[in-house]
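# From the sequence below, what's the structure:
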Amino acid sequence: MALESNEYPDKSIHKFESMLKTDDVYFFDAEDFEEIIHHYLNNGKISLGKKAIQIGLEQHPNSMELKLLRVEVLAFEDKFEAAETLLDEIQTINVANEEIYIQRANIRSKQDKHQEAVNLLLEALHITEHSFDIHSLLGMEYLFMDNYEQAKLSFMRCVEIDDQDYSSLYNVVYCFEFLEDFDGCIYYLNDYLDRNPYCEVAWHQLGKMYLAKNLYLEALTAFDFAVISDDSFIGAYFEKGKVLEKLGRYNEAIENYESTISMDDPTSYAFLRLGKCHEKLGNFDLAKYYYYHTVHEDPLLDKGWLAITDFHFGQKNYVKALHYINKAINIDGENPKYWKKAAKIYFAMNNFDEADFAYKQAVELGNYELLTWKNWAEVLSKIGDYNSAIQVLIQGLEFYPDNSELTYKLAGLHLKNNDLGEAKIILSKAMKIDIGKLRQFEKEFPEFIEVDWVKALVSKIKKTTK
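This is a model prediction of the structure:
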């Protein structure tokens, strides 16, 4: 397997490159060639790596390690048949070389034959004492197969072999998360921390698990220990700030977000959270300051534009809210969240035609939320376009077929449109779905409550639902 290039001295590399420039022929030990090849492969210099393999095999034609490196390059270039032929040749000479199985597994993996790759790696485990890399490769193969339970066990084995292997630790947590086994992950991380009490990575991940279970105080304690273990761990300050926000401790959250800015270049996310905290505290000028910095730092962050728009909307400054959401739309007109927000602003400004257009754009871009259908129908109702409002609700009910709110609204619009037969059927259905929401219908369409057939239908449904 290729090693990190910084493990190699530069002397052999300089000597090799000097040979290439002068056309002189220098002799290198096979181990020197391995170092040179690893250096080039790890730095993406494949052509130089291939040149080193060629010259290396000319000088050391029986070197197994150089042949295996040639196999690695052939597999990288998807020359699987040539790689397999060379592996067959190597295996006739040295059957008990685990690297043969690893390279065969790599080829099977690249061919999407992941179970075959797993079988080969399991064979490799039987003939080697150095199993860390094989367990790591097994974990990745199991991930390709969506077998998160087995992947978790493989990465756990890596952590057992090397408890400082944080990459495998992250993968263990990822598997627990995917399996939604937060309790199991919490137990595992606590057990790990009993052995490694100053591991900031484990404390950070433990805090995230507690946060997933809404155990805010436990999460806060974990993030505190992450910061104690490494007082420059920016991620822990971020997460701690998020927990403090949820606990309503906004001033403390601000301190943590400000810590991240003082340690590294400020991020749009840090500015956004600072703006949210100051807005909660009523520090509106500071909130605006940080929201403006958010969108300046990252104009593509939709949460930034939505935050500054919501801020002005909350202040009932609809003109400013519209200005900022339109700026967002000019940057990313394919974002359905922006169009939905624009529709809400237009509605507040009684600009129903523009609100109708904005909701149409939002839906065409994939926003199918319940409130979108409900509010769009309300906009069309305000215009008096009951036919279009009815069609919108029919579309919405395709996504939410048993939603009583949409069904009551559809019945009311049919009544307004003088479709009495359809109105009776739909109103009856709405009351059967949820008779308790009838009050909403009465409030929205009060002109129909005293109609005789409506009163009779209500009475009938109430009797059958008792």
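
# C-alpha only now, for contacts and for neighbours.
OK.

# tell me the helices in the stretch 301-450 of the chain, going along the chain?
Using DSSP state H, counting those that start in this stretch, the helices of the stretch 301-450 of the chain run over 302-314, 318-331, 336-348, 352-364, 370-383, 386-399, 404-416, 420-433, 438-444.

# For the shortest one, name the packing helices and strands.
Right, helix 438-444. Packing contacts for helix 438-444, counted by 3 or more CA pairs under 8 Å, 6 or more residues apart in numbering; DSSP states H and E, involve helix 404-416.

# again, only using 7 Å
Helices and strands touching helix 438-444, by 3 or more CA pairs under 7 Å, 6 or more residues apart in numbering; DSSP states H and E: there are none.

# Just say helix, strand or coil for Y174.
Recorded secondary structure, Y174: helix (DSSP: H, G, I helix; E, B strand; the rest coil).

# now do E116
On the basis of three-state DSSP, E116 is classed as helix.

# Please generate a structure for the following sequence too, so the two can be compared:
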Amino acid sequence: MEFSQSDDHNNLSLTKFESMLKTNNVLFFDSGEFENIIYHYLEIGKIALAKKAIKMGLGQHPTSVTLKLFQVEIYVLEDKLQQADKLLDMLYLLEPANEEIYIQKASILSKRDEHQKAIDTLMIALRLIDSEDDEADIYALIGMEYLFMDQFENAKDYFIKCLDLDNEDYSALYNIIYCFDFLCLNSEAIEFLNQYLDNNPYSEVAWHQLGKQYCTLKDYKRASAAFDFAIISDDTFVGAYLEKGKVLEKQRKYHEAIENYKITLALDEPTSFALLRIGNCYDKLENFDLAVQYYYKTVQEDPLLDKGWIAITKFYNKQHDYQKALYYINKAINIDCENVLYWKLYAQINHRLNFLEEAERGYKKTLDLGNYELDTWLSRADILIQLGEYEASALNLIQGAEFYPETAEIEYRLAGIYYSLLESEKGSYHLKNGLLLNPEFHFIIEELFPNVSKNISVRAIIMTAKKSSN
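Modelled structure (predicted):
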């Protein structure tokens, strides 16, 4: 709900209203002033003040339909849909040709997931409006309803209608490209953007989006050119420099990538993304001193960015400085103890350092947090075997087998565990399963259970399987 408003008059009304709230003196405002005050507070998200203005406005202008429509908007925001419906029904009797009534009704229907009904209602509103701005707003609402229903082709068509009415409606442009992306129509998106750029050659947003489409198709030469045009159109466009940096990285032009990322640091507040990418580039150039400096800057800039902590940990891992790697992954875990990637690295580093109890704890936590990769189950099982915790290892492998049934690596380990526990019948069962699944993997028994591999019955089962396969 937008109103034409004089900034000076509006500011005066706001100052007068807020002064009144502080002094508890009741002042009179005309209905237009209340409308502008309420609209202002809704725009900046101060709902409590908007509600106060609505209450006071309706107290002074009880017959104002516009103020009552604001009340409907508040009801919808607060999910008081029944009250909103009731008030709208009353307003419909007063002004059946008021398009805002249909727009608010559509909003209620949308909240109830009745998106097709919301679209039908917005179509009625469309017939009642008399300005292009309002028409574009309703097209955008219809487009969003189609998005909610995953009808991306229809959504795209309505966002294109918005763009036809206002070629600088970048929200519509982004939504159009989102639809093309979801429909995997990258070539069609490129054609659309090129047509748009024929009429709007200095649209940095369109050039930026065109570059991203070329990136998806791995056409890095054209992508780089598109980002160059975005920068020519607006040489302060940080997003274009970032994307160009990523393209240059793909082309292994690390020095040029660093230059583009550094421009973003000069144009705006440093971002952890740019700092991390610079660190990665220096890492690839084997300039390890500068690489680690930028990794440090990344985690200082954004301690919650997991990619930063992972980068610095992996950096020291590659340098075989496992103590430092462990130090930094511990710092990361202290900041976010529910990050599964941190725990996986924690487990792997402790494993390399032969801190078996800590490594086992790390793998267990990784599994508890939902990382069910096969190597996680196997690594934890192997550590438990080394620690002599055969029953715990067997339980871990049985749980893993629920996710990876008929997996030779699991079967051989279970065979070795049960033979070690002198449960030969179970051991034989799992050994035969392993040999059926992959006879080449029987070396697992020799590596993890050297004593079991010398067992006469175990050797006999393996020899029999070999003869059968020949």
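
# TM between them?
Once the chains are overlaid, their TM-score stands at 0.85 when taken by TM-score structural alignment, normalised by the length of structure 1; 454 aligned residues with a CA RMSD of 3.2 Å.

# wait, which of the helices of the stretch 301-450 of structure 1 is closest to S18 of structure 1?
Distance to S18 of structure 1, taken as CA to CA, is lowest for helix 318-331 among the helices of the stretch 301-450 of structure 1, at 51.8 Å.

# so L143 of structure 1 sits right up against A151, yeah?
Yes. Under the criterion of CA atoms under 7 Å, L143 of structure 1 makes contact with A151 at 5.9 Å.

# neighbour-wise, which of the two wins?
A151 (27 against 18; other CA atoms under 10 Å).

# Leaving out the residues flanking it, which one is nearest to that one?
Using CA to CA, 6 or more residues apart in numbering and skipping the chain neighbours, the partner closest in space to A151 of structure 1 is G139 (4.2 Å).

# and the one you found, what element?
Counting by DSSP states H and E, the element that carries G139 of structure 1 is helix 132-144.

# in the superposed pair, what's the mean gap between the next helix or strand after that helix and structure 2?
Next along the chain after helix 132-144 of structure 1, taking DSSP H and E as the criterion, comes helix 148-161. With mean CA distance after the TM-score superposition for structure 1, helix 148-161 of structure 1 departs from structure 2 by a mean of 2.3 Å once superposed.

# Which part of structure 2 matches helix 148-161 of structure 1?
Using TM-score structural alignment, helix 148-161 of structure 1 corresponds to residues 152-165 of structure 2.

# returning to what we had before: ok, now which ones touch the alignment partner in structure 2 of the residue nearest to A151 of structure 1?
Mapped onto structure 2 by TM-score structural alignment, G139 of structure 1 lines up with G143. Residues counted as contacts of G143 of structure 2 (CA atoms under 7 Å, 6 or more residues apart in numbering) are A155, K156, Y158, F159.

# just to revisit the earlier point, quick one: residues in contact with the match of helix 148-161 of structure 1.
With CA under 7 Å, 6+ apart, stretch 152-165 of structure 2 has contacts from 132, 136, 139-140, 142-144, 146-147, 169, 172-173, 175-176, 179.

# hang on, the earlier thing: tell me what angle the helix holding G139 of structure 1 forms with helix 148-161.
With axes from the mean of the first three to the mean of the last three CA atoms, to 10 degrees defining the directions, helix 132-144 of structure 1 sits at 160 degrees from helix 148-161.

# buried set for helix 132-144 of structure 1?
Neighbour counts over helix 132-144 of structure 1 (16 or more other CA atoms under 10 Å) mark F132, I134, H135, S136, L137, L138, G139, M140, E141, Y142, L143, F144 as buried.

# How about stretch 344-357 of structure 1?
For stretch 344-357 of structure 1, by 16+ other CA under 10 Å, it's K344, I345, Y346, F347, F352, E354, A355, D356.

# and the fourth one, what pairs with it in structure 2?
When structure 2 is aligned by TM-score structural alignment, the residue opposite F347 of structure 1 is H351.

# And H208 of structure 2? What does it align with in structure 1?
So, by TM-score structural alignment, H208 of structure 2 is matched to H204.

# now that match: how far from F352 of structure 1?
48 Å (CA to CA, to the nearest Å).

# Then E31 of structure 1?
76 Å.

# M431 of structure 1 too?
30 Å.

# Check A222 of structure 1 too.
50 Å.
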